[in-house]
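Trainee: below are the sequence and a predicted model for it; my questions follow.
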Amino acid sequence: MKEKAIEYLMQNPILHIGMIEPIRRGSADILYADFDGVLIKELKSKAYMISVTSYEKGQELLNLIPKCSLIAVHQKYMVEYILNKFKLTKRFECFQTVYTGKTKREIKEELEVKPLEENQIEVILEHYDKLSMDEIKELLRNKSLFGGYKEGNLIGFIGTHLEGSMGLLEIFPQYRRLGYGEVLESYMINLLIDKGLVPFAQIEVNNEKSIGLQKKLGFTISEDRLYWIF
């Protein structure tokens, strides 16, 4: 089913990169793949991801899922059905952004960037509230969160979510508007390229500051939207 899944998803590769990459990296259980849709379960995050050509196919595939607490859907017309079926209450409407180049970014401003330690969880939770403590702990154990240091002082952090997307970018208030967000994101782009991975991220549609940063860094932004529901 891998070939069928990729064939379908490559019809809109920018929008679907969050499904394509887990399949390519071997962290996806492909539950369905054909000309009319793809359903996968990403094994590290335990998130379901679905894209379909019709509401009816969406219903059919979602009925294969016994229970669900986190799902990414790529068609707006399936959002309400998912919220109701799984008794979920929250949604993030996002653009997909992808760094399609192979050239690493030049980093002008000097920061020391290194993995954060598990004993730094409190400072992360103080500045970032979009993930649970358990999720943050797992990212720290996996060395997936990186801190930026200026003259020995932690100025912010960035990382990759469990399913592989870039995110968790946070610059502490006193260090904002100094270009450090660009530095940290450039560091992550280069790190992922070195690993043979495609840098990608999801940006909430109303986050104009982040959208501007992605454009500045050379990301391609999807015309269509996807929806994280939890």
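Mentor: Cool, got the structure. Since the structure is predicted, the reported quantities are computational estimates derived from the model, not experimental observations.
Trainee: hey, let's count contacts and neighbours off CA atoms from now on
Mentor: Will do.
Trainee: give me the outermost residue of this protein relative to its centroid.
Mentor: Most distant from the centre of the chain: Glu151, at 30.1 Å, with distances by C-alpha atoms, centre = their mean.
Trainee: this is the other structure I want to compare:
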Amino acid sequence: MYQLQTNIQEILNNDPIQNMAVIGFFGNYKLDNFYQKDKSFLLLGSSDYTWAYCSVQNKEDLETLIENMDYETSYFANVEDWMLPILTKEKRIEWRLTTERLYIPEGKEVEPSEIECKHIDKALAGFIYSNSAYKDFTSVEYICDRLIKDISAGYFVDGELVGWALTHDDSSIGFLNIIQQYRGQGIGENILRYLTTERIKTNRPAFVNIESQNIQTKKMLAKIGYEFDRKVSWVKLV
């Protein structure tokens, strides 16, 4: 685990919901550089790319931060819609992945999984990648890194992995996938329950990022106890 400088961490902790992804990322990866304007930050760190994580209070602060940063990286995370016109004043968007962030409010009880889940070995990273619907946004190396660094949950039948979820670089729960012939049996919900309770045990926020059109999974997450926080994007500029 990495730790941010005390003065930065204290400011981020003042709004733990807004900054849960920022705090999560820099618990997993070191801070390479940062830009500060009062209580607003662009924090740079490297996982699959060098990401600039946005923790920004207002438009004026973001304009100052972008000017000072001078697009040191083209990749931005934790981007809210109001930030996009400022980020794209001198650039255009090459790609954008937009999701809804859902989280478990502090103190909410989550029922445990009804199936046995196991941590997934890094040797299965290639298999997980080959079954991913998001190959343009991930890689075998990234998945392997996440399996090594954080919690994961695999459901096995006769020694074969048939359902799984793990975490992203910002510590959000994701990558949920069930092999086609095993869908409709409640495996996905139970895998998410397992990872959610495991995350809560460590006193870290349990949250997910999900595409708005994924209605079925959003209903499942609501059943577990997840609530909507905000819409956020990952953006690459050119």
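Mentor: Cool, the structure landed. The structure presented is a predicted model; accordingly, all values stated were derived computationally and were not measured.
Trainee: give me the distance between the residue farthest from the centre of the first structure and Gln120 of the first structure.
Mentor: 18 Å (C-alpha to C-alpha, to the nearest Å).
Trainee: the first structure: helices as residue ranges?
Mentor: 2-9, 13-25, 55-62, 79-86, 121-127, 133-141, 180-194, 208-216 (DSSP state H).
Trainee: in the second structure, what stretch matches the shortest one?
Mentor: Helix 121-127 of the first structure falls opposite residues 125-131 of the second structure when the two are matched by TM-score structural alignment.
Trainee: contacting residues for Ile191 of the second structure?
Mentor: Contact analysis of Ile191 of the second structure by C-alpha atoms under 8 Å, 6 or more residues apart in numbering lists 113, 115, 117, 153-155, 163-165.
Trainee: run a quick neighbour tally on the alignment partner in the first structure of Leu166 of the second structure.
Mentor: Counting by TM-score structural alignment, Leu166 of the second structure lines up with Gly159 in the first structure. Using other C-alpha atoms under 10 Å, Gly159 of the first structure has 24 neighbouring residues.
Trainee: any idea how far Ile6 of the first structure is from Gly159 of the first structure?
Mentor: 26 Å.
Trainee: how about Ile14 of the first structure?
Mentor: Ile14 of the first structure is 13 Å from Ile6 of the first structure, by C-alpha to C-alpha.
Trainee: how about Pro13 of the first structure?
Mentor: 9 Å.
Trainee: so these two - more neighbours on which side?
Mentor: Each of Pro13 of the first structure and Ile6 has its neighbours counted (other C-alpha under 10 Å); Ile6 has more, 20 against 17.
Trainee: show me the contacts for the residue lying closest to that one once chain neighbours are set aside.
Mentor: Excluding the flanking residues, the one nearest Ile6 of the first structure by C-alpha to C-alpha, 6 or more residues apart in numbering is Ile20, at 6.6 Å. Applying C-alpha under 8 Å, 6+ apart to Ile20 of the first structure gives the contacts 6, 9, 13.
Trainee: the second one: how many residues sit nearby?
Mentor: Neighbours of Leu9 of the first structure under the rule other C-alpha under 10 Å: 24.
Trainee: so for it, what's the nearest residue that isn't a sequence neighbour?
Mentor: Going by C-alpha to C-alpha, 6+ apart, Leu9 of the first structure has His16 as its nearest residue, at 5.8 Å.
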